[in-house]
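Trainee: pasting the sequence and the predicted coordinates here, then a few questions.
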Amino acid sequence: MATTDRQLATLALAHALNAAERGLPVIPLTAAKLPALRSPHPKGSARPACTGRCGRPGHGVHDATTDPTAVRALFAAAPHTAGYGIACGRGPHRLIGIDLDADAVGPAVRPDGHLGAQTDGALRQLALQHLFTIPPTLTVLTPGGGRHLWLTVPADVVVPSSASRLAPGVDVRGTGGYLIGPGSHTPYGSYRLAPGTANLPPAPCPRTLLRLLTPPVRPAGTAGTAEATGTAGHRPPRGLEQGEGLVHFVRAARAGERNTRLFWAACRAYEHGFGEALAPALTEAAVRAGLAAHEARATLASAARLTAGRSEAA
């Protein structure tokens, strides 16, 4: 017998109350994974930036709460609920999520959520490049074959959300965003806990990974220093050890991902001010991986155009 909308809403509320009891602030979501309550402010109103100060629900993640009475009220006001979201960056846990799509997960990730020694994919490459490991942590499997790794961060750290900034297929659910809670339903299936991780608490984010998630703001005027002093063609700028990891990342690309990896690595290099210095090494790495030299140069040029001005803005 098919599950009715009422049953989905009841199940979602039960899961949300369980999460709230564990100190995780929740909001109701639709089957499309969007906040289930509409904004109380009409489009074009004078209060487009209201984050709930008006006292009415309908402000997305700003409605998130751990108060069971308030949770019930939110869900009662949203009868078409099919799931729930968990606000990231909020106390007491300061939760964030590493969102791996099916390609980034790779075939060798163990069912318990650990990243095994043979794990393929962008996150493993990133971990090898920067010498960190993901500790055992609560992990949620998505209907599309991906997974969300739950981690916690210190109270004084703000982690921005991002899409494929760390690596292709690796997204970050940070402060101001939300994670889809296990038990939530979508037209493509349900979110569920990975076997063996249900009793694990969200692990603290490794320090090295945390630094990657919160890149320091560089002083204005530092971008392009090597080029300005005429040293870019002779030696790489300070900090270009990062570039070595980017080169290895491109060199390890397989068929079907060479252009994607090269473009991502080039964007990171240009954003950090050493794109021109690293371009020859990136080109060589892409060619070794099997990409034609003219394709590699075109991809690097596209990355340079896309990131123009970003390093100065940082």
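Mentor: In hand now; what should we look at? Numbering: from 1, shown residues only.
Trainee: all contacts plus neighbour counts: C-alpha atoms, from now on.
Mentor: OK.
Trainee: may I ask you to confirm that residue 28 is in contact with residue 74?
Mentor: Yes - using C-alpha atoms under 8 Å as the test, residue 28 is close enough to residue 74 to be in contact (6.9 Å).
Trainee: what about these two, which has more around it?
Mentor: Neighbour count, other C-alpha atoms under 10 Å: between residue 28 and residue 74, residue 28 has more, with 34 against 23.
Trainee: tally of neighbours for residue 246?
Mentor: Other residues near residue 246 number 25, with proximity taken as other C-alpha under 10 Å.
Trainee: now the one 4 residues further on
Mentor: When neighbours are defined as other C-alpha under 10 Å, residue 250 has 28 of them.
Trainee: same question for the one helix or strand it maps to: list its buried residues.
Mentor: Taking DSSP states H and E as the definition, one finds residue 250 inside helix 241-251. Going by neighbour count (16 or more other C-alpha atoms under 10 Å), the buried part of helix 241-251 is 243, 245-251.
Trainee: can you give the distance of it from its chain's centre?
Mentor: Computed by C-alpha atoms, centre = their mean, to the nearest Å, the chain-centroid distance of helix 241-251 equals 21 Å.
Trainee: moving C-terminal from it, which element do we reach first?
Mentor: Counting by DSSP H and E, the next helix or strand C-terminal to helix 241-251 is helix 258-271.
Trainee: quick one: the next helix or strand after that following helix to chain centroid distance?
Mentor: Later in the chain than helix 258-271, the nearest helix or strand by DSSP H and E is helix 275-289. Its chain's C-alpha centre and that of helix 275-289 lie 26 Å apart, by C-alpha atoms, centre = their mean.
Trainee: may I see the buried residues of helix 275-289?
Mentor: Result for helix 275-289 [16+ other C-alpha under 10 Å]: buried residues 275-279, 281-287, 289.
Trainee: compute the inter-axis angle for it and helix 258-271.
Mentor: Using axes from the mean of the first three to the mean of the last three C-alpha atoms, to 10 degrees, the direction of helix 275-289 lies 160 degrees away from that of helix 258-271.
Trainee: included below, for side-by-side comparison, is a second structure:
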Amino acid sequence: MSNHEKALDNALRAAALDYDVAPTTINKTPAIPSPHAKGHNCKGQCGQPGHGVYDATSNAADVRRLFELAPKAVGYLVACRGRLVGLDIDRKDGVDGFATLAQLGREHGFEIPQMTTTVFTPSGGAHVWLTVPDGVTVPNSVGRLGPGLDVRGTGGYVVGPGSTGRNGEYTFHPRRGYTPPQPVPEALLKLMLPPPPVVRPQHRVIPTSADAAGRALGGLVRVVLTAPPKTRNSRLYWAACKAWAHVADGHLAAGDVEAELIDAALQVGLGEGEAKRTIASAQKGVHA
């Protein structure tokens, strides 16, 4: 049996278990080229194949058709949809994702379920299949949990067992084989989910009085608030330099300057830490 035939056979087995699958190359990438030019945002709405993970299906006839369109396919992907998420543990190039995961478990008080689908990768890592509660959307992430730990969430995929990669074959855990994916531990799920949105403080309106310094600070704040996206940090630095000069002249209070400029920076999308560093750097430049 060729690697193409073996991949198709295993993909059909996965499809029979209601997993959505699609063919992949020896580089673990989708095997059917896109019908669109670069920069498109079509996710299969056009009805043509060639949309990567969005081609994935559990219909056996459609799986066979996809493999017919990809004669060089030697593997298949399993789409992370619905409740399925994949924890990709890497062990290569001096990084040990297993050690990272063990440390994370000790710090947050969780263990990975033993009886869940585990697929070993040719490089010595593993893909652990887990489930999340209905309605929970887990994003893809690379290294956010720690070195060697990636998350394959909505819109992502794991390489299916029985696939051939450039470094070898993806295989089920030798003693367990396929077992239904188990729920992700609650503590780990919290780490997989994005942090809650930052509640930004409501902008304080500077009184429009005859006070020249107040008007000056208000103008500098507006410079930051109206900055185009790629100029926000540089505009903040310029405004901070001007504001600190007013502080040095005794016309403005340092606390007011810092509070108003940080507030404006947060409103245009800069991080608080970045804003504070930029304002501090401007202060040093004024007093240099």
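Mentor: Received the coordinates, thanks. Worth saying up front: this structure is predicted, and the values here are computed from it rather than measured.
Trainee: need the TM-score between these chains.
Mentor: With the length set by TM-score structural alignment, normalised by the length of the second structure, the two chains reach a TM-score of 0.67; 203 aligned residues with a C-alpha RMSD of 2.0 Å.
Trainee: which outside residues touch the helix holding residue 250 of the first structure?
Mentor: With C-alpha atoms under 8 Å, 6 or more residues apart in numbering as the test, helix 241-251 of the first structure has contacts from 125, 129-130, 258, 261-262, 265, 269, 278, 281-282, 285-286, 288-289.
Trainee: ok so, going back, now, which of the buried residues of helix 275-289 of the first structure sits nearest residue 172 of the first structure?
Mentor: residue 275 (24.1 Å; C-alpha to C-alpha).
Trainee: let me see the contact set for the counterpart of residue 81 of the first structure in the second structure.
Mentor: Mapped onto the second structure by TM-score structural alignment, residue 81 of the first structure lines up with residue 73. By C-alpha under 8 Å, 6+ apart, the residues touching residue 73 of the second structure are 4, 7, 23-26, 31, 67.
Trainee: would you convert those residues into TSV that also reports distance to residue 182 of the second structure and secondary structure?
Mentor: Converted to TSV, the contacts of residue 73 of the second structure look like this (distance: C-alpha to C-alpha, whole Å; DSSP: H, G, I helix; E, B strand; the rest coil):
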residue	distance to residue 182 of the second structure	secondary structure
4	30	helix
7	25	helix
23	25	strand
24	26	strand
25	29	coil
26	29	coil
31	29	coil
67	30	helix
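Trainee: top of the residues you listed by number of neighbours, please.
Mentor: With neighbours taken as other C-alpha under 10 Å, the top of the contacts of residue 73 of the second structure is residue 23, carrying 35 neighbours.
Trainee: counterpart of that one in the first structure?
Mentor: Aligned against the first structure by TM-score structural alignment, residue 23 of the second structure finds its counterpart in residue 28.
Trainee: which residue is the nearest non-sequential neighbour of its match?
Mentor: Spatially, and ignoring its direct neighbours in sequence, residue 28 of the first structure is nearest to residue 84 (4.4 Å; C-alpha to C-alpha, 6 or more residues apart in numbering).
Trainee: mind checking the SS state of that neighbour?
Mentor: strand (DSSP: H, G, I helix; E, B strand; the rest coil).
Trainee: was I right to think it contacts residue 16?
Mentor: Yes - counting by C-alpha under 8 Å, residue 16 is a contact partner of residue 84 of the first structure at 6.1 Å.
Trainee: what residues do these two have in common as contacts?
Mentor: With C-alpha under 8 Å, 6+ apart as the test, residue 84 of the first structure and residue 16 both reach 26-27, 181.
Trainee: of the contacts of residue 73 of the second structure, which is the nearest to residue 118 of the second structure?
Mentor: residue 7 (17.9 Å).
Trainee: residue in the first structure matching the closest one?
Mentor: Per TM-score structural alignment, residue 7 of the second structure is aligned with residue 12.
Trainee: what residues are up against residue 185 of the first structure?
Mentor: The contact partners of residue 185 of the first structure, taken as C-alpha under 8 Å, 6+ apart, are 8, 31, 82-83, 191.
Trainee: about what we covered before: the second structure: matching residues for the helix holding residue 250 of the first structure?
Mentor: Alignment of helix 241-251 of the first structure against the second structure: no match, by TM-score structural alignment.
Trainee: what is the orientation angle of that helix with helix 275-289?
Mentor: 30 degrees.
Trainee: for the contacts of helix 241-251 of the first structure, which one is nearest residue 214 of the first structure?
Mentor: residue 130 (14.5 Å).
Trainee: pretty sure that closest one sits against residue 208.
Mentor: Yes - shown here, residue 130 of the first structure and residue 208 form a contact pair, counting by C-alpha under 8 Å, at 7.2 Å.
Trainee: grab the nearest non-local neighbour of the residue most central in space within the second structure.
Mentor: For the second structure, the residue whose C-alpha lies nearest the mean C-alpha position (C-alpha atoms, centre = their mean) is residue 141; its distance is 3.1 Å. Excluding its sequence neighbours, the residue lying closest to residue 141 of the second structure (C-alpha to C-alpha, 6+ apart) is residue 151, at 5.1 Å.
Trainee: to which residue of the first structure is that neighbour aligned?
Mentor: Using TM-score structural alignment as the criterion, the counterpart of residue 151 of the second structure in the first structure is residue 172.
Trainee: these two touch, right, its match and residue 101?
Mentor: No - using C-alpha under 8 Å, residue 172 of the first structure is not in contact with residue 101, being 11.2 Å away.
Trainee: what segments of the stretch 101-250 of the first structure are strands?
Mentor: With DSSP state E, counting those that start in this stretch, the ranges of strands along the stretch 101-250 of the first structure come out as 139-141, 147-152, 162-167, 170-173, 178-180, 185-186, 189-190, 192-193, 203-204.
Trainee: residue 90 of the second structure matches what in the first structure?
Mentor: Using TM-score structural alignment, residue 90 of the second structure pairs with residue 101 in the first structure.
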